[in-house]
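# any chance you can model this:
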Amino acid sequence: MELTGKRALVTGGTKGIGEAVVERLAAAGARVVTTARSAPAQGVPDHVERFVAADLGTEEGAGALARATLDALGGLDILVHNAGGTDATAGPSTSFGERDWQGALALNLLAPVRLDRLLVPVMSEQGSGAVVHVTSIARTLPGSAPMPYSAAKAALNNYSKGLAAQTAASGVRVNRVLPGFIETSGARHLMDDTAAALGIDRDGARKLIMDALGGIPMGRTGRPAEVAELIAFLVSDRAAWITGAEYVIDGGTIPTA
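Sure, this is the predicted structure:
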């Protein structure tokens, strides 16, 4: 219960990595607010103090979420930026239109920037806080995802490092987590679509995707709970002297340091 009394906001917390992070922080004693565009079909779990429906790709959505979070918690100690993604499909750079680029930047870069602008000063004023930006190994392996998404995650990485330097003196730590191929429900849908298109089973589709990444030395996909465990460490007092750092959790996918 090392996070007892801590107040946390986790974006994109209704499925996949975000859902696992919400569960892990709540299990450690944190009071957790989370958000997505719509409430989960199965209802909001009891361990979530408040769910806020918001479109974080807009300035209005980010503002509404920040206000609702402070109203619910009375302050903030932990901010995990997990929301992200893209509707674009892989292709050459010329295949991506204005909508693809604007959408990728709005959700993967500007949403964290806007929320940080509203909530990090609250942490700085109290002299403590922990921020985690969930980026992606796509920022290092841009061919592994649609280009607008990869570029937005690379920009988020750069921004996060700069923010860490600016907030360290006020007691706010900012770190980055780069997941590799994590087997979320979304990843399973991708595998099933690939399997249907090629006439193979899910295991075959999983192997094809792993091979497309250059292989995963550990021989398997990652689990959302494993990413959540890393994030729980980074927002805890065990990581009190860690800021501006990047943690890759990809089973060894990225071939260089």
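# CA atoms for contacts and neighbours, from now on please.
Noted.
# helices along the stretch 1-150 of the chain, start to end?
For the stretch 1-150 of the chain, applying DSSP state H, counting those that start in this stretch gives helices covering 16-27, 59-73, 98-105, 111-126, 147-167.
# how far does the first one sit from its chain's centre?
Spelled out, that is helix 16-27. Centre-to-centre, helix 16-27 and its host chain are 11 Å apart (C-alpha atoms, centre = their mean, to the nearest Å).
# got it, and the shortest one?
For helix 98-105, the separation from the chain centroid amounts to 18 Å (computed by C-alpha atoms, centre = their mean).
# could you dump the helices of the stretch 1-150 of the chain into TSV with mean neighbour count added?
TSV is the format used below for those (neighbours: other C-alpha atoms under 10 Å):
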stretch	mean neighbour count
helix 16-27	23
helix 59-73	17
helix 98-105	18
helix 111-126	19
helix 147-167	21
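# another for comparison:
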Amino acid sequence: MSYAIDIQEFAGKRVLVTGGTKGAGAAIARRLAAAGATVAVTARTPPTDPADAGLFIAADLMTPEGVARVAETVSVEFGGVDILVHNLGGSKTPGGGFAAITDDLWRDELNLNLMAAVRLDRALLPQMIKQHSGVVIHISSIQRRLPLHESTIAYAAAKAALTAYSKGLSKELGPMGVRVTSVAPGWIMTEASEAMVKRIAGHGGVDEGAARQSIMNALGGIPIGRPALPEEIAELVAFLASDRAASIHGAEYTIDGGTVPVV
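Below you'll find the model as predicted:
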């Protein structure tokens, strides 16, 4: 899938994408770089294709030390950032419902899906405030509205907190010239998702189409009949980060193919 791109739209803009070496994060980094931005990505693992990252910062953002490393590096290399995309997130909670989620698992889910963004914002936003401009985009999830109790309730709770935090932050930063929005994707067809489809197909003795449908059924259905592509998430993020969205602030945009069944 390809879109017409203004190769100068983000010229002169300094960008940091967390969780930017795989999936939607890598697609976001590529899209903004293609439009002229100077892009840094951070993750624990390097990008598969080094060409996808202008500057790669290896760090574990679940820790204060990892956040400090990233903030220091972009400050030294770029002099700060103009666009900050918090794509980092995920869940490692096992099945078994609420009783299976230990304090350690709750802490890990909150550190990964909420506190990494909170700490990095605290480190980098003062420079945006000083220059009276900047864009912050938090990648949340539709699970904040449709939590799956069997295995991802801690993830869903952390993403709900992220959205609430993002909204509160927008109230504070808007008068200071910094825009804040959030994006709530549904199922995204990443490499990890493809691997999950293959596992389900193998374990269930069905083809990948049936396995993919079983995941959509578990979500209550996806009316457009497929998960989103990483490039589609990146296109929404690019719009929200651009001057085309200059009046969009404090809002969350759902991109889920119609999965959420309510207004």
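# tell me how the two chains score on TM-score.
Once superposed, chain against chain, the TM-score is 0.97 (TM-score structural alignment, normalised by the length of structure 1); 255 aligned residues with a C-alpha RMSD of 1.1 Å.
# on that earlier part again, quick one, which of the helices of the stretch 1-150 of structure 1 is nearest to Pro179 of structure 1?
With respect to Pro179 of structure 1, and counting by C-alpha to C-alpha, the nearest of the helices of the stretch 1-150 of structure 1 is helix 16-27 at 9.4 Å.
# against structure 2, where does the closest one fall?
Counting by TM-score structural alignment, helix 16-27 of structure 1 pairs with residues 23-34 of structure 2.
# what does that stretch rub up against?
If you take C-alpha atoms under 8 Å, 6 or more residues apart in numbering as the criterion, stretch 23-34 of structure 2 is touched by 5, 7, 10, 15, 17-20, 39-41, 47, 52-53, 87-88, 188, 190-192, 229-231, 233-235, 237-238.
# in TSV, list the helices of the stretch 1-150 of structure 1 along with distance to Ala240 of structure 1.
Output for those, formatted as TSV (distance: least, C-alpha to C-alpha, whole Å):
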stretch	distance to Ala240 of structure 1
helix 16-27	17
helix 59-73	23
helix 98-105	31
helix 111-126	15
helix 147-167	13
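# how far away is the aligned partner of Gly202 of structure 2 in structure 1 from Gly214 of structure 1?
Using TM-score structural alignment as the criterion, the counterpart of Gly202 of structure 2 in structure 1 is Ala196. Ala196 of structure 1 sits 23 Å away from Gly214 of structure 1, going by C-alpha to C-alpha, to the nearest Å.
# okay, stretch 177-186 of structure 1 sits on what stretch of structure 2?
Taken onto structure 2 by TM-score structural alignment, stretch 177-186 of structure 1 occupies residues 183-192 there.
# ok, now which ones touch the residue positioned nearest the centre of structure 1?
The centre of structure 1 sits closest to Asn82, judged by C-alpha atoms, centre = their mean, with a distance of 2.2 Å. The neighbours of Asn82 of structure 1, taking C-alpha under 8 Å, 6+ apart as the test, are 10-13, 17-18, 133-135.
# at 6 Å instead, please
With contacts defined as C-alpha atoms under 6 Å, 6 or more residues apart in numbering, Asn82 of structure 1 is in contact with 11-12, 18, 134.
# in strands only, show me these.
Mapping the contacts of Asn82 of structure 1 onto strands (DSSP state E) picks out 11, 134.
# any chance of the contacts of Asn82 of structure 1 in CSV, plus distance to Val248 of structure 1?
CSV is the format used below for those (distance: C-alpha to C-alpha, whole Å):
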residue, distance to Val248 of structure 1
Thr11, 20
Gly12, 20
Gly18, 17
Val134, 10
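# so which elements touch the single longest strand found in structure 2?
Ranked by residue count and defined by DSSP E, the top strand of structure 2 is strand 178-185. Using 3 or more C-alpha pairs under 6 Å, 6 or more residues apart in numbering; DSSP states H and E, the elements in contact with strand 178-185 of structure 2 are strand 134-139, strand 252-255.
# how big is the offset of it relative to structure 1?
Taken over the aligned residues, the distance from strand 178-185 of structure 2 to structure 1 averages 0.4 Å (mean C-alpha distance after the TM-score superposition for structure 1).
# got the contact list for Ser75 of structure 2?
By C-alpha under 6 Å, 6+ apart, the contact set of Ser75 of structure 2 is empty.
# aligned to it, what sits in structure 1?
Looks like Ser75 of structure 2 aligns to Leu70 there (TM-score structural alignment).
# how far away is that match from Val174 of structure 1?
20 Å.
# counterpart of Ala251 of structure 2 in structure 1?
Aligning on TM-score structural alignment places Ala251 of structure 2 opposite Ala245 in structure 1.
# make sure that match is actually in contact with Asn175.
Yes: using C-alpha atoms under 6 Å, Ala245 of structure 1 is in contact with Asn175, at 5.1 Å.
# higher neighbour count, those two?
Applying other C-alpha atoms under 10 Å to Ala245 of structure 1 and Asn175 shows that Asn175 carries more neighbours, namely 24 against 15.
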